[in-house]
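**Q** Dropping a prediction and its sequence here:
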Amino acid sequence: MESWRAKATAWLPRFAVVAHDLFMVWLCWQGLHQLRYAMLVAPPEYPLWSVEIAIVLAAQGLVFWQIGLYRGLWRFASVPDLWNILKACAIGLVAIGLGLFAYNRLDGVPRAVLGLYPFALAALLGLPRLAYRAWKDNQQAEFREGAAIRVLVMGAGRAGEALLRDLHRSGGYVPVGLLDDAANLRGTRLHGVTVLGTLDEAPTVARETGAKLIVIAMPTLEAAAMQRVVAICESTGLPFRTVPRLVDVLEGRSLPGELKEVAIDDLLGRKPVTPDWKLIRGWLGGRTVLVTGAGGSIGSELCRQCARHGAQRIALLEIDELALITTEADLRRAFPDLEVISVLGNCGDPAVIAHALRIAEPDAVFHAAAYKQVPLLEQQLREAVRNNVLATETVAKACRDAGVASFVLISTDKAVDPANVLGATKRLAEMICQNLDDRKGTCFITVRFGNVLDSAGSVVPLFREQIRQGGPVTVTDPEVSRYFMTIPEACQLIVQAAAGASHASIYTLDMGEPVLIRTLAEQMIRLAGKRIGKDIAIAYTGLRPGEKLHETLFHADENYRPTSHSKILEARAREVPAELVAWALQQLRAACNDYDLEEMSRVLRSAVPEFSPVEAVEQAGANIVLFPARDSRRPR
């Protein structure tokens, strides 16, 4: 009984709407006839009900139902709904004409009635809907006026228009004004909200309107413009949020309509990457991928990118059990149809990698497992050699012996003219892969990139924690700079490079402009709503062991050339004697077994002759080297 009552209650409003619309059809048909007959000297009597009217109601009602007029809600009636109504009225006229033609050959039906019918009926149906929505909006606005947060919106474009619609529908925010630099928009109204001035007038307008929150509705702004807007928002002293970029919504990192804090990557000049999805899907579609270090920042995102772009099965190889469990759970939740294989163990163990390759039978292997903390590895040479060099050789050889089609080594810009243990071990790993590629079997690919925003152990989470604790934020040197990119962007470009790679190739990703770490720290402090030097101090501690002042992306002898993707360049691999690499591996393996740090250091310097201490690099005077694609010289 209760179920029946619930269903009846749910259907009651819809029956009322149907009844309203059919009444309007009757009123329209009657009214048009009365209007037409009123022009005659002796108007005939037109009945209130007849077979003709029944046919009109039946034909039009059927069209309404088929068009889907009752799937929408009056509360959210909009222009698309009005267009739907007009379409239903026009099609209804055709149905009525056919019905009446079959009944009485349209005898006695004035042509003027037929011509005016769809427009008159559309007005009779549309106006009540819009009036109801306006009444509900006004009612809701009055209800929330007292307790709602007063919002000042920066940007009167499409994003601003969509934001206003969302704010009007929400119960917690009231838009009090718009700001936009377009002079022709000043004084205009958008969804009832006035454009009150330019962006620079935000402090004055915010004070006059009593705004409590500023929302930046300009998701396509480049870094320099976003920095300016953020500075304006900070000058008001009010909290501010931004609408997400379309790419963040599509990639699942933000929800539509969500207001989020301005992130540091919004200010670093990173334009959205547009990979060649067709190429990537053609390479990954229906295939199996194995990722070493699958629980790390890069490894886990590589898994997500591969799953998103068509991989049928992904094998996770990870030594950290919690990281393995977390990545596996994330993949199963986000991609329920994906086959996930988990292997817990050290990829440098020949038995572990052989087992993983045997059960997964991958078409491609992404080798992301590595140690990467520069200062720590300066004091942990053996582990750096064991994990970054010897484990890479073990995995690479196992992939070659198993007939894996593609092996992708995730390298670093620190492998170019290495000045630290991380760079030297990664450079030797590159040399190993280069020598294993015989141009016939497994395709060995190396992809280099710099620092990744918000990766585990990187400077961004460190600064965030220091700010949370009240400072100081520690920066090594006022002039130190680094290249940065986001984790999803780096992984997209890795997959893009691998999809179109040739044998023994080395690719470098466009990292954008180098960023001063001092500037990064200052921006993060401001975004946290703190004042530099007053709330949070910045302390300069000096360069740590193995750190360069600036990084470079290419070795002088690696002539570069463009690829099919504007953000990826291919370096010409330097010739490396196979005997040298074999000798170095033999000596390093023996030195690791004996824990002979001096021998490991000597062999590493011999195998990687460009490896020199960071002090020598600084004395020579390092320069910031921009990505060659932006150089005035043409790529060679």
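**A** Alright, I've got the coordinates.

**Q** Please count neighbours and contacts with C-alpha atoms only from this point.
**A** OK.

**Q** Go ahead and flag the most central residue of the chain.
**A** Centroid-nearest residue in the chain: D248, 2.6 Å away (criterion: Cα atoms, centre = their mean).

**Q** Buried residues, the helix or strand containing that residue. List them.
**A** Element membership for D248, per DSSP states H and E: helix 246-250. By 16 or more other Cα atoms under 10 Å, the buried positions in helix 246-250 come out as L246.

**Q** In the stretch 351-500 of the chain, mark out all the helices, start to finish.
**A** Assigned by DSSP state H, counting those that start in this stretch, the stretch 351-500 of the chain shows helices spanning 374-378, 381-384, 391-402, 421-436, 459-468, 487-499.

**Q** take a look at this one as well, against the first:
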Amino acid sequence: MKNKPSLSNRYVLVGDLILVVISVLGSYALRLELGPQFFDYLPSALWMIGLAFIIKPVVYYLFGLYQRIWIYASVEELKLIVAAVTAASVLLAGGMVVALSLGAFVGLPRSVLVIDWLLSLILVGGLRFSFRLMAESRGPAAILVTQPRRVLIVGAGDAGALVVREMQKNPQLNLQPIGFLDDNPAKQKQQIHGVPVIGTLSDLAQVLERQNVDEVVIAIPSAPGRVVRVIADIARLKGVPFRTMPGIYELLGGKVSVSRLREVDISDLLRREPLQVNEGIVGEALSGRVVLVTGAGGSIGRELCRQIARWGPKLLILLGHGENSIFETLLELRESFPTLNLQPIIADVRDRPRLEVVFNEFRPEVVFHTAAHKHVPLMEINIEEAITNNVLGTLNLVEVSLTYLVERFVFISTDKAIRPVNVYGATKRLAEMIVLNAAQRSGGRYSVVRFGNVLGSRGSVVPIFKRQIAQGGPITITHPDMKRYFMTIPEAAHLVLQVAGMGRGGDTYLLNMGQQIRILDLAEDLIRLSGLEPGRDIEIVFTGIRPGEKLSEDLWDEGVSLRVTDHPDIFRVEHQEVLEGEALYRVVTELIKLAREGERERIVALLDEVIPGSAIRSTPPPELTSVV
């Protein structure tokens, strides 16, 4: 297989040599016509052919025109041809002028040099693009053995055009684009790659009724969830399968292609319109830096690693306690970013000596701390673990970061840290205080980012609901009015990186989570996306509120004011009530001591005493049956 491009390009070289003769003689013929003057200038034409034989193939080779597979030629190859032919013509013109001055021949019509350039451009480009035309003309007959699926593309932008072009170039996909739908008036009744724009998004239902459509493809990566929801609902009601291009944050660092098409997921229905971001401050914070991510095998940690990799860090350290999850993150990043310098570290944040060794060896400059025990019911049962992992682990990481002069430290917190009614939320609030206190002590850029639930994270409600649907139901929900803030994992990670760039130190940032969403609505959406109907195919059962849960969440304490930042989806909390200095360390030390002694009741009492608005003691005792 390796010899095939080389062999075909030998024929291209022979073709170029033939075209040299045609181009030069054609230039003279066009300039002088086939009269006496043509033969008078024939010596200069022969000299020009001889020089062109030497110069043009060499220049074309240096520009890579013999290292291409021309059946995949595109606009980039066209630019390359123009540059190569122009460079060769300039050198040829110089050679002819030198030969004329040395008396090699008499007379040179200067215009033939320009005509030769134009002819070479046409002939050299035409020869190469003919390979692509021949490949495309014979491809479908050789490959298609079944009737292709008729595909309607929603979105006539760059993504839609690229998807259609890939379908046309690859007949083995067995997909035939029949038309676009787009709301841009300027695109109506136009064609893209020979495929017409046949209407707007509001025409979707009518088009599905009139046209024999086998599949709908949503090719608008920037589309907000409400648009995806409308398209998906109409296609489902008409019985037409539908797929989508991932959202813009999922595509960061990747390419739009047919291979990226996937089933519409719940995250697509809830994503928001992407906003302009300040890439400069993110690049300044990450590019060329040593970056460490704790919990790198988790949902948020892994997505942070994916997006950090785009910025070309000097070294990306993947730190986690679970070897399997770190290994999976490592494999994914090596596949997507083969040149990235990666260092997987299996370590527990509770093991301070191990952290000291890691920081001393690799000297991280930026730290993202996502590692935590997060499942509310499990932490109600395992209070000691919540303290040692979420509080002691954060303390260890912060202290080691201060010792080794980490420039930026971003702690990932939760809306459950506000007026907590569970142990998990209280431990995260105490961890926030540890980070903010470190910023005050050191003056470093140590910041807290607080947001709600992320869709699809491990152990979250979405994977649980999907498993229940796959088993035929029922879906279990604690209460019909239970609401939560939700954000997609890529959106959350993207905004966290913005905070890393803008963080001044000692600040708590809130991400705009939008409106709270009823868990019941989420479950019904998931059932419909599975091709089923709520209540008819999948039953929904209400089990009662679990210990440590609230009907809705808060993102900040009462009486606390928010300040806008340079990013419209990020806010800064002003004047929080926090423990500081010696008071904070006395509480933390006491909690760690109680955790090691197994004093659960005293731990809860102390948390209620020191955390603003905490009401953990009023939470009913946990039951194992309420964990999921």
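**A** Cool, the structure landed. All of these numbers come straight from a predicted model, not from anything done at the bench.

**Q** counterpart of the residue nearest to the centre of structure 1 in structure 2?
**A** Under the alignment by TM-score structural alignment, D248 of structure 1 pairs with E250 in structure 2.

**Q** Show the contacting residues for C443 of structure 1.
**A** Neighbouring residues of C443 of structure 1 by Cα atoms under 8 Å, 6 or more residues apart in numbering: A405, S406, F407, D437, S502, H503, A504.

**Q** quick one on the thing from earlier: wait, which of the helices of the stretch 351-500 of structure 1 is closest to I264 of structure 1?
**A** Relative to I264 of structure 1, the nearest member of the helices of the stretch 351-500 of structure 1 by Cα to Cα is helix 459-468, separated by 8.5 Å.

**Q** By how much does that closest one deviate from structure 2 on average?
**A** On superposition with structure 2, the mean distance recorded for helix 459-468 of structure 1 (mean Cα distance after the TM-score superposition for structure 1) is 2.1 Å.

**Q** Now do that helix: which range of structure 2 does it align onto?
**A** Mapping helix 459-468 of structure 1 onto structure 2 (TM-score structural alignment) gives residues 461-470.

**Q** Can you give me the buried ones in that stretch?
**A** V461, V462, I464, F465, K466, Q468, I469.

**Q** Among those, which one sits closest to P140 of structure 2?
**A** K466 (39.2 Å).

**Q** just to revisit the earlier point, which one of the buried residues of stretch 461-470 of structure 2 is nearest L275 of structure 2?
**A** Taking these together and measuring to L275 of structure 2 by Cα to Cα, the closest member is V462, at 25.7 Å.

**Q** so the closest one sits right up against Q468, yeah?
**A** No. With contacts counted by Cα atoms under 8 Å, V462 of structure 2 stays clear of Q468, the gap being 9.9 Å.

**Q** Give me the common contacts of those two.
**A** Common neighbours of V462 of structure 2 and Q468 (Cα under 8 Å, 6+ apart) do not exist.

**Q** Over to I153 of structure 2. Which of the three states is it?
**A** At I153 of structure 2 the chain is in strand, as set by DSSP: H, G, I helix; E, B strand; the rest coil.

**Q** gap between it and G253 of structure 2?
**A** Going from I153 of structure 2 to G253 of structure 2 by Cα to Cα, to the nearest Å gives 23 Å.

**Q** So for those two, which sits in the more crowded spot?
**A** In terms of neighbours (other Cα atoms under 10 Å), I153 is the more surrounded of I153 of structure 2 and G253; the figures are 26 against 15.

**Q** still on that earlier bit, check the mean deviation of the helix holding D248 of structure 1 from structure 2.
**A** Looks like 4.2 Å for helix 246-250 of structure 1 (mean Cα distance after the TM-score superposition for structure 1).

**Q** tell me which element the nearest residue to D557 of structure 1 once chain neighbours are set aside falls in.
**A** Leaving out its chain neighbours, the residue that sits closest to D557 of structure 1 by Cα to Cα, 6 or more residues apart in numbering is R574, at 7.2 Å. Here R574 of structure 1 sits in a region with no helix or strand, counting by DSSP H and E.

**Q** any idea how far R574 of structure 1 lies from R448 of structure 1?
**A** Computed with Cα to Cα, the distance linking R574 of structure 1 and R448 of structure 1 is 15 Å.

**Q** and these two? which has more neighbours close in?
**A** Neighbours per residue, other Cα under 10 Å: of R574 of structure 1 and R448, the larger number sits with R448, 24 against 13.
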